[in-house]
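Peer 1: From the sequence below, what's the structure:
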Amino acid sequence: MLQDASIAEKARPALAFAFGPFGIEKLFAAADTARLKQACRMPGELPIGDFSTAAARQILADAEILVTGWGCPMIDAAVLDTAPKLRLIAHAAGSVKHFVAPEVFERGVVVTNAADANAVPVAEFTLAAILFANKQVFRFRRDYTSKRSFIGVSQQYEGDAGNWEKRVGIIGASRIGRRVIELLRPFGIEILLHDPLVDASEARRMGATLVPLDELMKSCDTISIHAPLLASTRGMIDAGMLARMPDGATLINTARGGIVDSAALEAELVSGRLWAILDVTEPETPPVDSPLYTLENVLMTPHIAGAIGCERHRLGRLVVEEIERYLAGEPLRHSVTIEGLLHQA
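Peer 2: As a prediction, the model looks like this:
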């Protein structure tokens, strides 16, 4: 009986983790870790942070499944040579573009990721940002804090703050951009969309009107960026595009800072003409003397729109489900192709 149990244990595929520097519990709830342990052997329960060590090579030599996350080292031909049994890379985060080399796909290793799960909190963050921006919450907070007395806004205000029949611009029909459009449906908001890979009929099916970028920039009081950072999109929102935005408009960026001309945006914000909600910047952390930290017309957060805290377990759950499909011989729902990487951030 003991021998039979040993044979059965060895028959289960070996699973390794590669990310860090944080523990498995950051990405996987206890119940999901238990599901992985039931389905797989785990020769090393601590995530690998360096593939070059002897301990890492020993684990990789037996691994059929590699669960990756933020901070995973590059997986290239040399790493693959140490992992001859590797058949599946399951990434418990978004894009794999920066650590999965082309050789992974060339050798037939299947890759899946949790980008769809990570899109949920980004879209939720964006929805909140759009609704607050249209309501001019930050402007009213500034005025209220300055005057420190109730100013009877609801009865006396004659401006156009609010969300009813407002026009919002979405740049990029990515998985996040599409989800934001879906979340905006109940609010009576008109949505303009710019994406060169989408045609007018597809935009209409999403509930948006497809327009050129310059038209979107000049027609919307709130604009949210959801495009990938590619050679063709770097600096796409330049000084000229920013100049087209109406006075008092708000730019929201939860995508990549490099899509916007940083110097041009800073100039507009310092002038006070525009407002911005920035979860990403270029560079990722602005210099310590950057005015973005103190401008009253800027809300800047440290790349938190994606999964943080308890939201990370949504990513882990998706990966567990993908691994269970793989082991059952079922098609994966979130597989990644090398062609698809060309359009990822």
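
Peer 1: CA only for contacts and neighbour counts going forward, please
Peer 2: Noted.

Peer 1: what's stretch 214-234 in contact with?
Peer 2: 126, 130, 133-134, 166-174, 176-177, 192-194, 241-242, 244-246, 248-256, 258-260, 343-345 (C-alpha atoms under 8 Å, 6 or more residues apart in numbering).

Peer 1: Among these, which ones are in helices?
Peer 2: Assigned to helices by DSSP state H, the following of the contacts of stretch 214-234 qualify: 126, 130, 133-134, 176-177, 241-242, 244.

Peer 1: among the residues you listed, which two are most distant?
Peer 2: Across those, the longest distance by C-alpha to C-alpha is 24.6 Å; it joins I176 and R244.

Peer 1: Mind checking which of those two has more residues around it?
Peer 2: I176 (25 against 15; other C-alpha atoms under 10 Å).

Peer 1: Contacts only, for that one.
Peer 2: Counting by C-alpha under 8 Å, 6+ apart, I176 touches 119-120, 122-123, 226.

Peer 1: give me that answer again for 6 Å
Peer 2: Listed by C-alpha atoms under 6 Å, 6 or more residues apart in numbering, the contact set of I176 reads 119, 123.

Peer 1: Quick check: chain neighbours aside, which residue is closest to E282?
Peer 2: Distances taken as C-alpha to C-alpha, 6 or more residues apart in numbering place G257 nearest to E282, at 4.5 Å, with adjacent residues excluded.

Peer 1: give me the number of residues near the one you found?
Peer 2: G257: 21 neighbours (other C-alpha under 10 Å).

Peer 1: distance of it from T233?
Peer 2: 11 Å (C-alpha to C-alpha, to the nearest Å).

Peer 1: just the helices in this structure please.
Peer 2: So, for the chain - with DSSP H - the helices run 2-11, 30-39, 54-60, 77-81, 102-106, 115-134, 137-147, 153-156, 175-184, 200-206, 213-219, 239-244, 262-271, 312-327.

Peer 1: which residues sit against the fourth one?
Peer 2: If I follow you right, that is helix 77-81. E103.

Peer 1: and that helix, which residues are buried?
Peer 2: Neighbour-count burial for helix 77-81 flags 77, 79-80 (criterion: 16 or more other C-alpha atoms under 10 Å).

Peer 1: quick one: which of those is nearest to L213?
Peer 2: Of all the buried residues of helix 77-81, A77 has the smallest distance to L213: 40.6 Å, by C-alpha to C-alpha.

Peer 1: To check against the first, give me the structure of this:
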Amino acid sequence: MSPSPRPTAALAMSRRAAEAVLEPSVLEALADAVSLQPPPVLGEFSTERARSVLADAELLVTGWGCPPLTAEVLAHAPRLRAVVHMAGSVRGHITDACWERSIDVSSAAAANALPVAEYTVAMILLTGKRVLESARDFRAARAEVDWSRTPREVGNYRRTVGILSASLVGRRVLELLRPHDLRVLLHDPYVTADEAAALGAEPVALPALFARSDTVSVHTPLLPATRGLVGRDLIDAMRPDAVLINTARGAVVDQDALTEAVTAGRIRAVLDVTDPDVLPPGHPLWSADNALLTPHLAGSQGNEWRRLADAAVDEVRRWAAGDGFAHPVDRDRLAYLA
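Peer 2: Purely as a prediction, here's the structure:
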């Protein structure tokens, strides 16, 4: 069924998400494209108001904290034809029932990939130069540093960077690394050698990625098949003083094996995600000098939320005009997307 001349849309996300992404100008832009149900947003689907809103909704604009769109929920939304997600992954709320109803789905995952990739490239370059350690030592010494004693392995000239998975983020990282004098390796079983070359990387097997890289950056989605993918054998194979960067999901990495390698001083780590997220207060990684833990900040934050909102507004406009989505989510490719 095609959208009506002015389709009815509703907002479904947590209150915190709404406060972050739904600026007044965003709501105005959405209301220009569709007949938008006014806030408050739907934070749950079981209330009388929620069911009343769902009964008329042809489009849902969702965000972080949107409850799952189960078959029971969809039974109260007979006119629903599309979902535009104002964030990245849709795994938390798009269920099999949505695909079985042939509901069109769009996501701002491509927009959210940009700041994650920027964070990753910044950390690749900073750790290659050992900036964080040097700043810490400089603060402690408060004296001139003898630059001539810098070890030969410090720096980013022809440093080898390994990218685990050519996901949306992984591909953006590869693109941003192109101007730098780095050797780039890629492991992704779904990418051919020619495709890897086009991305500016040398395709390698998983063990080789870890054994040959000075820095390994993880961009693999968390799936049953990838849980613990970066296990003890791969971590043990990393070069001394190599860096593991993880901006994907903590459970992709064997947390115990990583902790042992880091606290032993054998490798370094930059972790925007851990398993669990957040680590217990007494966890040894908190106090490890060669580990940097950040609070899941690589993804969109602050003014970057507006990029997500703008991407979603563009998709709403396209769908309302009958043009289809520019960034549709394909059910068959969900298993390969971070």
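
Peer 1: aligned partner of the residue nearest to E282 of the first structure in the second structure?
Peer 2: Aligning on TM-score structural alignment places G257 of the first structure opposite G250 in the second structure.

Peer 1: contacting residues around its match?
Peer 2: Counting by C-alpha under 6 Å, 6+ apart, G250 of the second structure makes contact with 273-275.

Peer 1: Mind checking which of those residues are buried?
Peer 2: 273-274.

Peer 1: ok, the contacts of G250 of the second structure vs V329 of the second structure, which is closest?
Peer 2: Nearest to V329 of the second structure among those: V273, at 24.2 Å, using C-alpha to C-alpha.

Peer 1: Quick one: residues contacting that closest one.
Peer 2: By C-alpha under 6 Å, 6+ apart, V273 of the second structure lies in contact with 247, 249-250, 296.

Peer 1: Equivalent analysis for V336 of the first structure, please.
Peer 2: Taking C-alpha under 6 Å, 6+ apart as the definition, contacts of V336 of the first structure comprise 111-112.

Peer 1: ok, 8 Å please
Peer 2: 110-113 are the contacts of V336 of the first structure under C-alpha under 8 Å, 6+ apart.

Peer 1: What does it correspond to in the second structure?
Peer 2: Matched to the second structure by TM-score structural alignment, V336 of the first structure sits across from V329.

Peer 1: Over to L60 of the first structure?
Peer 2: Checking TM-score structural alignment: L60 of the first structure goes with L54.

Peer 1: I'd guessed that match sits against V61; true?
Peer 2: No: the criterion here is C-alpha atoms under 8 Å, and L54 of the second structure misses it with V61 at 11.9 Å.

Peer 1: anything in contact with each of these two?
Peer 2: A10.

Peer 1: of these two, who's got more company?
Peer 2: Shown here are L54 of the second structure and V61; by other C-alpha under 10 Å, L54 has more neighbours (27 against 23).

Peer 1: From L132 of the second structure, how far off is D289 of the second structure?
Peer 2: Distance, D289 of the second structure to L132 of the second structure, by C-alpha to C-alpha: 10 Å.

Peer 1: thinking again about what came up before, so which of the buried residues of helix 77-81 of the first structure would you say is closest to F150 of the first structure?
Peer 2: Distances from F150 of the first structure to the buried residues of helix 77-81 of the first structure, taken as C-alpha to C-alpha, are shortest for V79 (63.5 Å).

Peer 1: still on that earlier bit, looking at the contacts of V336 of the first structure, which are in strands?
Peer 2: With strands taken from DSSP state E, the overlap with the contacts of V336 of the first structure comprises 110-113.

Peer 1: Tabulate those in TSV, adding columns for neighbour count and distance to T33 of the first structure.
Peer 2: Compiled in TSV, these are given as follows (neighbours: other C-alpha atoms under 10 Å; distance: C-alpha to C-alpha, whole Å):
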residue	neighbour count	distance to T33 of the first structure
V110	18	21
V111	21	20
T112	25	18
N113	27	17
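
Peer 1: Closest one of the residues you listed to A30 of the first structure?
Peer 2: Nearest to A30 of the first structure among these, counting by C-alpha to C-alpha, is N113 at 20.2 Å.

Peer 1: The closest one contacts L88, correct?
Peer 2: No: using C-alpha under 8 Å, N113 of the first structure makes no contact with L88, being 10.7 Å away.

Peer 1: mind checking what V104 of the first structure lines up with in the second structure?
Peer 2: Mapped onto the second structure by TM-score structural alignment, V104 of the first structure lines up with C98.

Peer 1: got CSV for the helices of the first structure, with distance to A93 of the first structure too?
Peer 2: Below are these laid out as CSV (distance: least, C-alpha to C-alpha, whole Å):
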stretch, distance to A93 of the first structure
helix 2-11, 28
helix 30-39, 16
helix 54-60, 21
helix 77-81, 20
helix 102-106, 18
helix 115-134, 6
helix 137-147, 31
helix 153-156, 43
helix 175-184, 14
helix 200-206, 26
helix 213-219, 30
helix 239-244, 32
helix 262-271, 27
helix 312-327, 6
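
Peer 1: Now for the closest residue to V100 of the first structure other than its chain neighbours: which residues touch it?
Peer 2: In space, and not counting its chain neighbours, V100 of the first structure is closest to I75: 5.2 Å by C-alpha to C-alpha, 6+ apart. Counting by C-alpha under 8 Å, 6+ apart, I75 of the first structure touches 99-101, 104.

Peer 1: Now the two most distant members of these.
Peer 2: Among these, F99 and V104 lie farthest apart (C-alpha to C-alpha), at 10.2 Å.

Peer 1: neighbour-wise, which of the two wins?
Peer 2: More neighbours surround V104 than the other of F99 of the first structure and V104, with 21 against 15 (other C-alpha under 10 Å).
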